[in-house]
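# below is the sequence, then the predicted model.
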Amino acid sequence: MATCEHVQSLPAEDPSPNTPQGCEDCLREGTRWVHLRLCLSCGHVGCCDSSPRRHASAHFDKERHPVVRSFEPGEDWRWCFVDQLIV
């Protein structure tokens, strides 16, 4: 079974979302999103890969922050971009 070392470096508590109203990049651009992801390194809220602009992945590509959490009500799963695993 594959493991992810990146979860060990996460803060004890999730960071506060920078923009709890939605994808901060889509809000700035005036575009739409499908689902939201919270960067567990810095609190960036970005849209998922099913969204047209894929801002959560773009944030990873730029900042290299490895782990996001679903920012959808009732969901608490986390994804590591580096290891391509649900963690």
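Yes, it's here. Keep in mind that this is a model prediction, so the values were computed, not measured.
# switch to C-alpha atoms for all contacts and neighbour counts from now on
Fine.
# residue contacts, the nearest residue to Ser50 once chain neighbours are set aside?
Spatially, and ignoring its direct neighbours in sequence, Ser50 is nearest to Val34 (6.4 Å; C-alpha to C-alpha, 6 or more residues apart in numbering). Applying C-alpha atoms under 8 Å, 6 or more residues apart in numbering to Val34 gives the contacts Cys47, Cys48, Ser50, Ser51.
# please compare the first structure with the one that follows:
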Amino acid sequence: MEGGTRRWTARGPRLRACRRDRSAPEAGEPLCRECARRGWAWVGLRLCLTCGHLGCCDSSRGAHATAHHESTGHPVARCLGTGCARPGRGWAWCHADEVYLWPR
């Protein structure tokens, strides 16, 4: 990954391109801060590729990654953790275009 930028390829039932920015800021601590403040556990984490926000997935009680997208409009989040294929090679989701993205 050069200069913190990674390219992604869209894959999914609609098979259309994702038109959003796909640069990847560095991740902070591996936790959902909103859940941690409430004492909640989370299932998986999603990293916002626009600003680096780390939130829990929709299978978690808080669904904070989707809430972040809804409040900011930031469209692409990368899966972090065990449910993401291989470490460093996981998928991303484009909320705006509703497609999965895979590293090239």
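Noted; the coordinates are in hand. Keep in mind the model is a prediction, meaning the values are calculated, not measured.
# any chance of the contacts of Val34 of structure 1 in CSV, with secondary structure and distance to His6 of structure 1 too?
Formatted as CSV, the contacts of Val34 of structure 1 follow (DSSP: H, G, I helix; E, B strand; the rest coil; distance: C-alpha to C-alpha, whole Å):
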residue, secondary structure, distance to His6 of structure 1
Cys47, strand, 21
Cys48, coil, 20
Ser50, coil, 24
Ser51, coil, 25
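# quick one: buried residues of stretch 47-63 of structure 2?
The neighbour-count check on stretch 47-63 of structure 2 (16 or more other C-alpha atoms under 10 Å) flags 47-58, 60, 62-63 as buried.
# coming back round to it: name the element the counterpart of the residue nearest to Ser50 of structure 1 in structure 2 belongs to?
Taking TM-score structural alignment for the superposition, Val34 of structure 1 sits opposite Val43 in structure 2. Using DSSP states H and E, Val43 of structure 2 sits in no helix or strand.
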